[in-house]
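Student: What follows is a predicted protein model with its sequence.
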Amino acid sequence: MTQTHDKAVRPREGADAGVPVDEPAQPYRIRRSSDAIRFAASVTGLAVVMLLVSVAQGTTHGLHSDIQEGTAHAPRMLLSLATLVSSFGVLAAPIAFGIVRLFHKDGTRVAIALLAAMIAFGITVGLDDLSVRAAPGGVLDSLIWGGTETAPIHTDIAPVIAFVSAVGMAGRIRWQAATWTMIGLAALTGLTAAYASVAALAATYFLGRAIGHGTLYAVGTPNPRPPGTAVVAALERLGLRPVRAVRLDGTPDSGEETRRYGVVLAAGPADGDTAPDRDAGEWDLEVRVLDRDQQTAGLLYRVWRLLRLRSTTTGRALRSLRRSLEQESLMAYAVAAAGVRTPRLVGTSEVGTEAALLAYEHVPGRRLADVPDEEITGALLTDVWRQFRAMQAGRLAHRRLQDGAVAVGADGRAYITDLRAGETAVGDLALRLDLAQLLTTLALRVGAERAVRTAAEVLGGEALAAAVPLLQPVALSRATRTALRRDRELLTGIREQIVRLKPETEVAPLRLERFRPRTIFSIVALSIAAYIVIPQVASLDLAAMASAATWHWAAAALGGAALTYLAAAFMLMGFVPERLPLGRTVLVQLAASFVKLVAPAAVGGVAVNTRYLQRSGVRPGLAVASVGASQLVGLVTHVLLLIMFGFLTGSTTKATQDLAPSRTIVIVVLSLGLLAGLALTVPRVRRVVASRLKSMFSGVVPRLVDVLQTPKKLFTGMGGTLLLTVGFVLCLDASIRAFGGSLPLTTVVVVFLTANAVGSAAPTPGGLGAVEGALTLALTISGLTAETATSAVLLYRLLTLWLPVLPGWAAFTYLQRREAL
């Protein structure tokens, strides 16, 4: 795509040799993010192959047998010819390509590729020798077919793949086809001769690719970016007459996705022109250069956003060089056609095979980011909003409306720039996201009140109200979210200003995320929990365990579990001055047991109880404070009981009643305290903990004062708190006795309190995995056999976690129908 300047001009002859370009020296080698991404992808692929062959050896061996049987019917002459051709061609094709590159003065790239091939050869030979001696019959051996008589990884193919990956055949279709055809033929002959399996070839491919791209990234690839002189030459091919150019964006490794050049054009007639006298910075053109290797900059972040957010809220994660050039060009023309004030696009052109340029008319002025706060007047803000209104009317989404994307010209007017991420013909959601972004950007500079007031004057209150559900950090750019850390109440302030204009505005946040990061964390935690719990269950003979259990103790354990729901109801009722019916409150606690399976243990019960209080007529703030008060008292009681019974466990004989603390308990408590202290030294962890405690316990003290004025309520709340612990301890103790075990009651109390604390902190639903592991370990350390401890823990968790699920679901459904939840 090539556009030309409006003026009738012709290029100067010999200009590419005489036009001075002021720019820092280009680095000889660069590290491309695309190489790092390909290396990581190859390592991931290798890990997946190893995992598959370790869990599906029968399938891989069967696949290899099928391939052998299929090739057995092929003509022997054809197979012999393929073997002969691949034996020479697998080396001849890469060597020939390397010689061609040497003639093109690309010896550095060939040397790096040879280094990668040598590394691959050494690693594959080492792996082959190691697998024969150290792991016969293991994972490496399962990569092959034929036992330890053959090598699991092709030492003749892996170095070739590493060489091809590092030498750079991109864009050379014929060479790529010839080289990969030879590699494919070599792999086929390996299969037919029972030299290696499909899994071995897959492992060889990923290993070679990983070594090739890893070497490229570690050593650095020769810089393919065209210099400024090539950029000037491309401008001359557009019919322009540059006489001077200077690099504007700092050093070549500044990390920016594009390079920028300021260019002065010749004035006067074409023949005999000279460079005009201008002050520094007075350019005719500002040229943006898109380098091919920079198209993957920030790719991992963009992919993460694409996966995490709904598709309508994000742009493309990856664009080719051609696609980026066409997209920005289209956006520039569309913005100008919509009547938005923006630098005019003069022309576009490719710069060799590795870059492209966009030449804009230079607008003297400054970016909004460089304008002091006191110079940002109401007239300027109004002008910014007018340009934004024109973009919205043209259904154009900018997607990067930060203060660097707004320029303030020397005439004091606003210009919209940096259109590389923009899109045309977008939907309403993308337009509202742009509005939320610009509101936040301007509020960071001039405050929420001025940003909203000037926007309302131009857009109207109705348009601003549409942005309120999108005023959430996840909807904003990364730079804006970073800036918001210095003013965490800014988004709340913007919402409040808009609500004052339109009191009926819907303020509930719009769901933009497909999933939240903590969902991934919970899935990982659940996988670890399954890894801990499943082997414990699989190692037990459940039938023998059930027949050996003492059922009257199991019934006692069931009674203790049932007692906990009554205790939890008393605990909640005691910290709510309003009257609550006992029966319905017990049902709410039973419903909370169902919610535990879809939320962490410390979250589900709080949410259900808060919702129940609100439905019972308690105002939202007081409902949160009541539940927070019960949680706070429960936490303090838990810690005090743990300390008290930790000391009691030290009285191991009748003769020593000196309450000396158990050494194990002291070590555990001190270790937990040390870990908690170290975690709180991290600012981010400290902020998360502080915000969580603030949201949970805000308004708690006034609520506790209300409860203290009613002794009956205080007795009910404290009694429910203690009774809750008693119920769980009775259930655990009876579960131990049901399988013939016995421990001192003080030890059982300490074990329960410790495991309960671990389960409350775990992010898994119901503390799954964490509670089982903590209980089993603690009971085993306390003197129970591993089989008895595991059996007791499984019975305890069956009664307290799994058995209440169906009754809890029934209670949850019933309460919802009665509008109690």
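Tutor: That came in fine, so what should we check first?
Student: Please count neighbours and contacts with C-alpha atoms only from this point.
Tutor: Noted.
Student: Any idea how many residues pack against Val90?
Tutor: 23 (other C-alpha atoms under 10 Å).
Student: That one reaches Met182, doesn't it?
Tutor: Yes - applying C-alpha atoms under 8 Å, one finds Val90 in contact with Met182, separated by 4.9 Å.
Student: secondary structure element for the residue most central in space within the chain?
Tutor: Nearest to the mean C-alpha position of the chain, by C-alpha atoms, centre = their mean, lies Trp304 at 5.2 Å. Assigned by DSSP states H and E, Trp304 belongs to helix 299-308.
Student: Could you give me the buried positions within that helix?
Tutor: Leu299, Arg302, Arg305, Leu306, Arg308 (16 or more other C-alpha atoms under 10 Å).
Student: now stretch 440-456
Tutor: Buried residues in stretch 440-456, counted by 16+ other C-alpha under 10 Å: 440-448, 450-456.
Student: so how far does that stretch reach from one end to the other?
Tutor: 14 Å (C-alpha to C-alpha, to the nearest Å).
Student: same question, stretch 534-548
Tutor: 21 Å.
Student: how about it: buried residues?
Tutor: Gln536.
Student: neighbouring contacts of it?
Tutor: Contact with stretch 534-548 is made by Phe739, Glu787, Thr790, Ser791, as judged by C-alpha atoms under 8 Å, 6 or more residues apart in numbering.
Student: putting a second one here so we can go through both:
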Amino acid sequence: MSLLPLDKLPGPLPATTPGPDPAPTHSPTHSPSYSRHSLRALSLLPLLLVAVWAAFDWRTVSDGAVQLASADPLWLLSAFFFMCMGWVAAACVRQGAVPERLPPGLLLASQVAAGTANHVLPASIGAHAVTLRFLQRQGISLTRGTASLALYSLVKPLAKTVVLLVFLLAFPGVLGLAELVPDERTLHLIAGSAGLALAVAALLLKFVHPLRRPILNFVRTALTDARILHTRPSRVLALWGGAAATPLLQASVIASVGFALGLPLSWAQVTFALLVASTAAGAVPAPGGIGPIDAALIFTMVLFGAPMSLATATIIGYRVLTIWVPLLPGMLVLSWLVQRKVL
């Protein structure tokens, strides 16, 4: 019996007969054009937030613009300079909180963007989120980046306390502290709140076992990085010097705006008013401290002898200069960093 050749067999062979190639399937989530459009939409989102916020807070913008239009332009220029130096101080503190050397230009740009994001979300969440993303893009792990944020958050109030104590020693009679000292009930409330927070943290570590290991690893990483940083004089200077300079620069912005409007207070009084107000109202999670710190600042400046109307005008002008003037440039920088995949 002879076998027929393969090409003479009746009917096709399904296993060997070639068919048309299946059409390539691309998931939209992995399409290059989809990713490009998503990145573009994400970079335009900050500009949309600016427009929405301006619509809701337009009265503050218009009132502040009217106040600043009649102010001394040289003092306003000085206030703008001190505001820009605040970004430099923030970049110094961020660099001092990590052992690795960060690119200075991108670091400064990230702090401009972080300052803008800080005015959108409460309790510095926006600034920390931008900075953490920037650190991760620079090759720093999530744990170590979070540890640097914790060190940053710890050093800033400690440095502010040191500055406050220096002012108390340097200007004991000029500031008039009797009316600003909290009463015994307030001190007991502060001490009780701090003790309760420590007790809750201790109970969580003891009884919630899934949290114990990540928290202990985080603390170990944070302590190791802090020890390494404090063996480098350049990091110590950047960390503590930048943290101490931050409230002084912020107070200089307020004082310059006040001098431009004719505020009858000295720079030392305005600085001390800011230190007291930010300490008293810093626990309230408002975006960028807007609201609680404003009220505390006006109250403190009135205690120092400023007219209520002039103190209010100073704070409104200060907010317009530090929030609304850099808001659009800051959002543009944020969008540029997103497009460049720095964030």
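Tutor: Arrived safely, thanks for sending. Bear in mind that the values here come from a model prediction, so they are computed numbers and not experimental data.
Student: picking up where we left off before, and the helix holding Trp304 of the first structure, how far out from the chain's middle?
Tutor: Relative to the chain's own centre, helix 299-308 of the first structure is displaced by 7 Å; criterion: C-alpha atoms, centre = their mean, to the nearest Å.
Student: so where in the second structure does it end up aligned?
Tutor: Residue correspondence for helix 299-308 of the first structure in the second structure, counting by TM-score structural alignment: none.
Student: Could you pull up the contacting residues of Leu718 of the first structure?
Tutor: For the record, residue 718 of the first structure is Met, not Leu. Met571, Gly574, Val633 are the contacts of Met718 of the first structure under C-alpha under 8 Å, 6+ apart.
Student: related to what we said a few turns ago, I would like the range of the second structure that aligns with the following helix or strand past the helix holding Trp304 of the first structure, please.
Tutor: Next helix or strand after helix 299-308 of the first structure toward the C-terminus (DSSP H and E): helix 321-337. Counting by TM-score structural alignment, helix 321-337 of the first structure falls onto no part of the second structure.
Student: Stretch 451-459 of the first structure now?
Tutor: Following TM-score structural alignment, stretch 451-459 of the first structure has no partner segment in the second structure.
Student: what's that stretch in contact with?
Tutor: Under the contact criterion C-alpha under 8 Å, 6+ apart, stretch 451-459 of the first structure has outside partners 378, 381-382, 385-386, 389, 439, 442-443, 464, 494, 497-498.
Student: What residue in the second structure is paired with Thr710 of the first structure?
Tutor: Using TM-score structural alignment, the partner of Thr710 of the first structure in the second structure is Arg232.
Student: let me redo that: Ser742 of the first structure
Tutor: In the second structure, the residue equivalent to Ser742 of the first structure is Pro264, according to TM-score structural alignment.
Student: ditto for Leu622 of the first structure
Tutor: Aligned by TM-score structural alignment, Leu622 of the first structure pairs with Arg144 of the second structure.
Student: And the top helix by length along the second structure against the first structure, how far off on average?
Tutor: If you go by DSSP state H, the second structure has its longest helix at helix 142-170. Helix 142-170 of the second structure, aligned to the first structure and superposed, deviates on average by 1.9 Å (mean C-alpha distance after the TM-score superposition for the first structure).
Student: what's the spacing between the following helix or strand past that helix and its chain's center?
Tutor: Using DSSP H and E, the helix or strand that follows helix 142-170 of the second structure in sequence is helix 184-207. In this view, helix 184-207 of the second structure has its centroid 26 Å away from the chain centroid, taken as C-alpha atoms, centre = their mean.
Student: go on, stretch 263-275 of the second structure?
Tutor: 24 Å.
Student: Flag every buried residue along that stretch.
Tutor: Within stretch 263-275 of the second structure, the residues that count as buried by 16+ other C-alpha under 10 Å are Leu263, Pro264, Leu265, Trp267, Ala268, Gln269, Val270, Thr271, Phe272, Ala273, Leu274, Leu275.
Student: List the neighbours of that stretch that are in contact with it.
Tutor: 160, 164, 167, 171, 174-175, 247-248, 251-252, 254-255, 297, 300-301, 304-306, 310-311, 314.
Student: Please flag which of those sit within helices.
Tutor: Per DSSP H, the contacts of stretch 263-275 of the second structure map to helices at 160, 164, 167, 247-248, 251-252, 254-255, 297, 300-301, 310-311, 314.
Student: Tell me where the stretch 201-343 of the second structure has helices.
Tutor: Here the stretch 201-343 of the second structure has its helices, by DSSP state H, counting those that start in this stretch, at 209-229, 233-236, 242-261, 267-281, 292-303, 308-319, 325-339.
Student: If you count contacts, what does the second one end up packed against?
Tutor: The elements that helix 233-236 of the second structure packs onto, with contact taken as 3 or more C-alpha pairs under 8 Å, 6 or more residues apart in numbering; DSSP states H and E, are helix 73-96.
Student: Which residue range of the second structure does stretch 346-355 of the first structure align onto?
Tutor: Stretch 346-355 of the first structure lines up with nothing in the second structure when matched by TM-score structural alignment.
Student: Quick one: distance of that stretch to the chain centre.
Tutor: So, by C-alpha atoms, centre = their mean, the centroid of stretch 346-355 of the first structure is 34 Å from its chain's centroid.
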